[in-house]
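Student: need coordinates for the below:
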Amino acid sequence: MSGFVALVWEGTGAPVAAEGLVRALDAQPQLAPRASAPGLRVWSWGRWSLAVRRAGAAAIVGDIYGAVPEADADLTPRRWGRALIEGAWGRYVAISPGAGGAPPAALRDPSGALEAFAWRRAGVWVVASGFEPLPARLWPDEIALDWPAVVDCLERPLAALAQTPLRGVQALTPGRLLHLGRSAAEEDLWRPSDFVGAAAPADAAAALAGRVAQAVSVLSRGRERALVEVSGGLDSAIVAAGWAGGGGRCADGFALNYAGDRPEGDERTWAQALCQELGLRLAVRVKRPRPWRVADLAWGSGAVRPSFAGLDADRDADTAALARRTGAGAILSGGGGDAAFFQAPSPKVVADYLAAKGIAHAFDPFVQDVARWLGRSIWSVLLASARGREGAPRLAMSRFLRAEARSAGVGRPHPWLADAEGLPPGKRLQVAALVAAHEGYGPSRRAETAPVLQPLLSQPVLELCLAIPAWTHVAGGVDRGLARQAFADRLPPQLVVRRAKGSLTSLYARQAAASLDVLRPLLLDGALASAGVLDRDRAAEALTAERLMRDGEGLALLRAVPVEAWVRHWQARIPDAAAARR
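Tutor: This next block holds a predicted model:
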């Protein structure tokens, strides 16, 4: 995965510590110096090169489109960052020197497409996408495993996306400015809640089609040789249609579909119909259960936090290999579409509708459509929509954690969710889904090979989708109803009206059952069980071939696999804070 590292300090002259760190980074053969300014140095690494541009005294890592203001002595980092977000968008991390008495600051763009973390080393701030390939002398002054945050990775994954399980390392939240002074104070410059309730366009479908087409076109510009993932579902089809409509052609003529080896996971019929409609040739890879190897499960364990983006190791490695073989400059994905377009079936959309229209509209056709969609009576839907806020659903992983561990997490909500408390219920659900989509940006084998572009999570698309009411998104009582309407003239009719979705649960159950000689010792005799986080007895009961094939409950334990590998990696390298009960 391509990455970057920047050193930031206050003042025009480099302190002695900064000079030593600069020399250490210059000595790393994998690192290429990319930008230099008073109080700022930037390097990059990786198979594909991240763009780095100067904007006055500031540096912007990644791709940015639109009006980019130059940072100077008259613009504090806050004012500059706000101007940047309002005038431009992209996949970037911006680093601004101090001005007007304010310390330097770093900003991760609202899409969150590039990972970014910050820590202090010998009085100098380090802002980077990760640790690799940094020498240990660049690691934080005080670094240790943070067990409550490790628990959050399993029990509260949305909260975990705003933190790291390494003490001394701070995650940059998308749309938030991190002030790099003596302490790291954060400030919101972009929040999903700012766009909820904004005036939605009169023709929402046309606006959505135009905004998505623009995002796909701009992000893929100059990357005509791309792999386009086509799952057979709606979201990836919309991205493929936007790319093909902009004159793009897949690398060596390929769109890419992964089909399960059983009918319930084989969606190639819809992928073939799409590619025939768009004039794209389709490469179909049939997935079959292959036992996992330890190397598969431990890949990426040296990252700042556990990564779930490459958990399907076979598919991830195969996509990366195909991208290398065809020289693809990007991998286009429909990731995040279920959140942006509102896929989740829920009576909460009725609560939003009645809050806006009034209780006299309780029996409107829309409410009846939602009841049919959910397979419930209209009275049941109305009752559920009128209830107070529902508690967060328990993850399937929760039952495999010891009670002491479940209560030991950090427990702080993700800033986007804390800020969404006053939003209508349906919109809170949408914001939570958008937070969850950021898991897809973690390290993966395919992202090492080429940029993974997710246009449906781009800032312009998010801002429009947040402004559109939840009930408009599910017009007609259909998940992603507005998106279906917006792209009906560009997609095969059978795909637009399709409601079902393929399932690979059987394949993963068979693969897990074939991998028990690896999974059982990894989890039952591992660091999580030793620390009192994982309930060894419950895990052992679920990790049997019979149970996996019968009810698949043990598949929830797969989330613990990258966390276990990550903990083992870091226990061998840094102090263990030992905050878990042992």
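Student: can we go C-alpha only for contacts and neighbour counts from here?
Tutor: Fine.
Student: report the secondary structure state of the residue lying farthest from the centre of the chain.
Tutor: Each residue of the chain has a distance to the centre, and by C-alpha atoms, centre = their mean the biggest one is for A360: 39.7 Å. On the three-state scheme (DSSP: H, G, I helix; E, B strand; the rest coil), A360 is labelled helix.
Student: the residue lying closest to F195 once chain neighbours are set aside: what's it in contact with?
Tutor: Distances taken as C-alpha to C-alpha, 6 or more residues apart in numbering put A467 closest to F195, at 5.2 Å, once the chain neighbours are dropped. Each residue near A467 by C-alpha atoms under 8 Å, 6 or more residues apart in numbering is listed here: 195-200.
Student: before we compare anything, build this one as well:
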Amino acid sequence: MSPVENPDADAQAAALFDRLIRADSRRQTVFELPGLRLCVRSHIADWPIHRMEGGHSIVIGDVFERNLRYRAPPELGPFGQNDGQHICRTLSARFWGRYLAMGVDAARGPWLMRDPSGAFPVYLWTLGPVVIVSNTLASDLLAIAGGPPVIDWARMAILVADPVQMGIISPLRHVTMPVPGVLKHWTGKADEIGDGFKDEPVWSPTEAASRCETEPAKLAEIVESCLTLWGKGHQRVSLDLSGGLDSAIVLGALSKRPDGPIVHCLNINFSSAGDERPYARAAAARWSAPVTEALVEPEDLDYLQALTGPRHPRPLLYGMDVLMDRLSCEAATAAGASLALTGQGGDAMFMQPATVFIAADYLKCRGFDRHFLELVAVAARRLNRSVWSILRDIARPPAKTAHGDADLASIAGPALQPVLGTSFDHPWQVEARGLAPGKRFQIDMLVNCQIFHAPTRTAQHFRLCHPLLSQPIVEACLSLPLWVLSPDIRDRGLARDLFAPLLPDVIRLRRSKGNTTNFYNRTITAHLGTLRPFLLDGQLVAHGLIDRDTLDALLDPHCLLLRNVHGLIARLVTLEIWAAGWA
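Tutor: Just a heads-up that it's a prediction; the model follows:
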């Protein structure tokens, strides 16, 4: 991508593009205009490619008609005019899916937009007046471009302080990840502060949350329609069936249609984390779906195996469990599946967490009445707190805590300490500041869900999809008040009622939720002999983000028994593995 009005930059981009094509015979040119050239490798050439009317724009990826409920045809249109903003607004309103739209605007030159769900991975690597747009940074691409980008340690400090940012920020210098649903016009004027793009928001969660409330009963229809479309064209799909509510809903919505694909399920049972197999078996039996069970022990999961894998433009917090990722990939291979599904995102969209925000939103929107007091009582029971403490938090909400807990602060090096008192907000969170606190909380969770769209092993070999994060489902759930999504003592109460016909009673009536915290705690302890020197002699310590002496004390086995810091250590391991690949 290069600015049209700069012939030298366009010539530089054309030369780089030609070298890419010649370097790998599997690359195919699929689109070429002054200012914009696009090629794909043959192993992903089966991604649908949609050409827009007029030939000045292209969409690569899965695109579905919003109202007609079928996959969009190869030719999209009519869009009426060759204008990037008009095209992107039409795309986000009439279609949904997992895609990247690109084109050359008649007035302002090259543009792109990542689909509003964020499911299509996109990285922008700025090289002077030229920008490389890719779903990964392949080794030959790095060589042709003059070598790999270097680590930006200021960005790394942000990721250490706030792991949510791993789904949003690449710690590589001059590499950025576009915000989903934002139209980006390439200006060719990048510097150390800006990425060279002019951004125009086209879609946002706040806009979705501010729309007219979706009829609650329509939510089931929307979910089932999305699952039907994801399944079209696939004879066999695989599903990570955890035993929980969300993956059971995905299984039911996909299996209820007689013309749907065959669903092969995988249940991974984590030792010492509670036995989820009876729930997964019940869900699979409800639809006569084959299910494979895998029992894993903490000793089986070696995080450092990720060092032998490919390096990625961003750290993989989701995908750090290389054992689960491998088992999912192997199960999909054995089943002959062309699509791999999960239930990720259901907690955020259907509202699983217990929170005072449900009652707080009701009070703000409906006022003080009997139902408000009922919601306060529900919050008190679910949080195991007094009614008076719930009312106090509603009247005086606790201030948003700065990123960086006490344990992280205790091991922070000089390069990390200035970051710990800073709050890092995604553009979605900034725009949501005027919403009710519960909706802001739900959008916070949606931002966190961006970590699931990671280049894991399963995502590389199969079209890994998290269907509950599909744009129509996100929009419907954001438009519904929290007290509708979670109306009583049951978490995700609306979803339990709407999808009751798809669920076995043992899952629909279940009140507990599977928890793997103990398993991952034991994993850190079991592998401390190798993880300890890896962290103490690693890049985070060398660049002053982590203090070696205090980290050494924290990694003492006796200290780990007394302090619940395993999540923090896993985060550091994730970032250290990533840094080792790029340092």
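Student: my read is S512 of the second structure is in a helix, agree?
Tutor: No: counting by three-state DSSP, one finds S512 of the second structure to be coil, located in no helix.
Student: neighbours of it, how many?
Tutor: Neighbour count for S512 of the second structure, taken as other C-alpha atoms under 10 Å: 10.
Student: and it, what's its match in the first structure?
Tutor: Applying TM-score structural alignment, one finds that S512 of the second structure aligns to A500 in the first structure.
Student: how far away is that match from V478 of the first structure?
Tutor: Look at A500 of the first structure and V478 of the first structure: by C-alpha to C-alpha, to the nearest Å, they are 12 Å apart.
Student: swap in L534 of the first structure?
Tutor: 39 Å.
Student: now do the same contact list for the aligned partner of S255 of the second structure in the first structure.
Tutor: Using TM-score structural alignment as the criterion, S255 of the second structure maps onto A244 of the first structure. A244 of the first structure makes contacts with 278, 280, as judged by C-alpha under 8 Å, 6+ apart.
Student: OK, contacts around A309 of the first structure?
Tutor: Residues counted as contacts of A309 of the first structure (C-alpha under 8 Å, 6+ apart) are 439-444.
Student: tabulate those residues in a markdown table, adding columns for distance to P77 of the first structure.
Tutor: Below are the contacts of A309 of the first structure laid out as a markdown table (distance: C-alpha to C-alpha, whole Å):
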| residue | distance to P77 of the first structure |
| --- | --- |
| E439 | 28 |
| G440 | 29 |
| Y441 | 26 |
| G442 | 27 |
| P443 | 29 |
| S444 | 32 |
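Student: now flag whichever of these is closest to V350 of the first structure.
Tutor: E439 (28.5 Å; C-alpha to C-alpha).
Student: so the nearest residue to V286 of the first structure once chain neighbours are set aside: helix, strand or coil?
Tutor: Spatial nearest neighbour of V286 of the first structure, chain neighbours left out: A259 (4.8 Å); criterion: C-alpha to C-alpha, 6+ apart. Per three-state DSSP, the secondary structure class of A259 of the first structure is strand.
Student: same check, this time on D325 of the second structure
Tutor: helix.
Student: tell me the buried residues in the longest helix seen in the first structure?
Tutor: Using DSSP state H to define each element, the first structure has its longest helix at helix 204-219. For helix 204-219 of the first structure, a neighbour-count test (16 or more other C-alpha atoms under 10 Å) marks 204-205, 207-209, 211-219 as buried.
Student: and for stretch 358-369 of the second structure?
Tutor: Buried residues in stretch 358-369 of the second structure (16+ other C-alpha under 10 Å): 358-363.
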